[in-house]
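Engineer: Give me a 3D structure for the following:
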Amino acid sequence: MFLPSIGLETTSGATVTLSQCQQRTVLYFYPMTGRPGHPLPEGWDHIPGARGCTPQACSFRDHHHELALLHTQVFGISTQSSRCQQEAKQRLHLPFELLSDASLQLKQALNLPTFALEGKSLYKRLSMICSQGQIIKVFYPVFPPDQHIDEILAWLHSHADDGAAI
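Structural biologist: Predicted structure coming up:
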């Protein structure tokens, strides 16, 4: 399946159109990152798969160099605003951009799984590996989120000759 030609705002204020990414790319979708000093939504801890966004982002951060050696870029995607994502990117020292799909364009185009909480649609945790605008691997469900990077890296290593250096 090919990615739709939809532009998403990054935490740096640019726009990324995923269908135009030529380099192999990991897209990891997550519900939301919490903010220190702000309570999580009521019932958050009882939603399967909701917790773990920060540890998941940190695992991609901690393995960013290895991903780069595999000619693979990373984007984290949530329905949070870029403003909320900017705080997380700075606080967690993420070396990659977070993309905002606040208008749920990707959800509509790709029929991505979400759940509703306090009147908001949030992504269920999943990851995709894409190349030249095409989805080539999907990981769903993702659990545990902090160890998912190992599954991603294993797949990338086993497909290192599949056109990674485009």
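Engineer: all contacts plus neighbour counts: C-alpha atoms, from now on.
Structural biologist: Will do.
Engineer: show me where the protein has helices.
Structural biologist: Assigned by DSSP state H, the chain shows helices spanning 53-62, 64-69, 82-92, 105-110, 148-158.
Engineer: Need those in JSON lines (columns: distance to Met128 and mean neighbour count).
Structural biologist: Listed next are the helices of the chain as JSON lines, based on distance: least, Cα to Cα, whole Å; neighbours: other Cα atoms under 10 Å:
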{"stretch": "helix 53-62", "distance to Met128": "14", "mean neighbour count": "20"}
{"stretch": "helix 64-69", "distance to Met128": "14", "mean neighbour count": "15"}
{"stretch": "helix 82-92", "distance to Met128": "20", "mean neighbour count": "17"}
{"stretch": "helix 105-110", "distance to Met128": "12", "mean neighbour count": "14"}
{"stretch": "helix 148-158", "distance to Met128": "9", "mean neighbour count": "15"}
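Engineer: I'd like the structure of this one too, to check against the first:
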Amino acid sequence: MMLKILFYIAVLILAFFGYRHYSNSSNILKVGDNAPSFTLNDAEGQTHYLSDYAGQYLVLYFYPKDDTPGCTKEACQFRDDLHKLEKLGAKVVGISVDDSRSHAEFAKKYHLPFPLLSDEDGRAAKEYNALTNLGFIKIAKRYTFLINPAGKLEKIYLNVNTSKHSQEIIDDLTKLK
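Structural biologist: Below is the predicted model:
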């Protein structure tokens, strides 16, 4: 009897999360769409808006957690390639659901020269379909959006290899120039 109850509970949980996934996937962003706007604070409390980056390319990357191996590798690759990216007319901005204090420590530890924005409620990540919401736990997916100077999505990266991603964006920007 208990096994049967557990089975039904498991089915209900899977159905619930399956429905949530299905309902969220109906508004998937596509290349050419307007980039969803955002208003988020960086590690120093300065507010950033999507409109701040109008007229230039923006590499907007979402990442799961400060100071974890994959996120550190990705951030350091962007740091090391920032000069090349800026030479191609692009700014880099990272977003996760971590708080500003965590971002400040992460940026300081790895000398990250670009803004890390705090999306604690996951609203921006949700707008970009880059949020895993397990109810009580929210985590940003490792997605990147290359936004063109007109504010449109130029390229969407859903399968990110952290050790090659920055170079992949440099290659794509070079082709666009």
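Engineer: okay, the helices of the first structure in TSV with distance to Val26 of the first structure next?
Structural biologist: Below are these laid out as TSV (distance: least, Cα to Cα, whole Å):
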stretch	distance to Val26 of the first structure
helix 53-62	10
helix 64-69	9
helix 82-92	17
helix 105-110	15
helix 148-158	8
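Engineer: Point out the one among the ones you listed that comes closest to Phe75 of the first structure.
Structural biologist: Minimum separation from Phe75 of the first structure across the helices of the first structure (Cα to Cα) falls at helix 53-62, 9.5 Å.
Engineer: In the second structure, which residues correspond to the closest one?
Structural biologist: Mapping helix 53-62 of the first structure onto the second structure (TM-score structural alignment) gives residues 71-80.
Engineer: so how far does that stretch sit from its counterpart in the first structure?
Structural biologist: With mean Cα distance after the TM-score superposition for the first structure, stretch 71-80 of the second structure departs from the first structure by a mean of 0.3 Å once superposed.
Engineer: got the contact list for that stretch?
Structural biologist: Outside stretch 71-80 of the second structure, the residues that touch it by Cα atoms under 8 Å, 6 or more residues apart in numbering are 63-66, 92, 110-114, 162-163, 165-166.
Engineer: which residues of the second structure fall in strands?
Structural biologist: 39-41, 47-49, 57-62, 90-96, 116-118, 131-133, 138-140, 144-147, 153-157 (DSSP state E).
Engineer: highest average neighbour count across those strands?
Structural biologist: Neighbour counts (mean count of other Cα atoms under 10 Å) averaged over each of the strands of the second structure peak at strand 116-118, with a mean of 27.
Engineer: That one corresponds to what range in the first structure?
Structural biologist: Mapping strand 116-118 of the second structure onto the first structure (TM-score structural alignment) gives residues 98-100.
Engineer: The matching stretch vs the second structure - mean distance after superposition?
Structural biologist: On superposition with the second structure, the mean distance recorded for stretch 98-100 of the first structure (mean Cα distance after the TM-score superposition for the first structure) is 0.7 Å.
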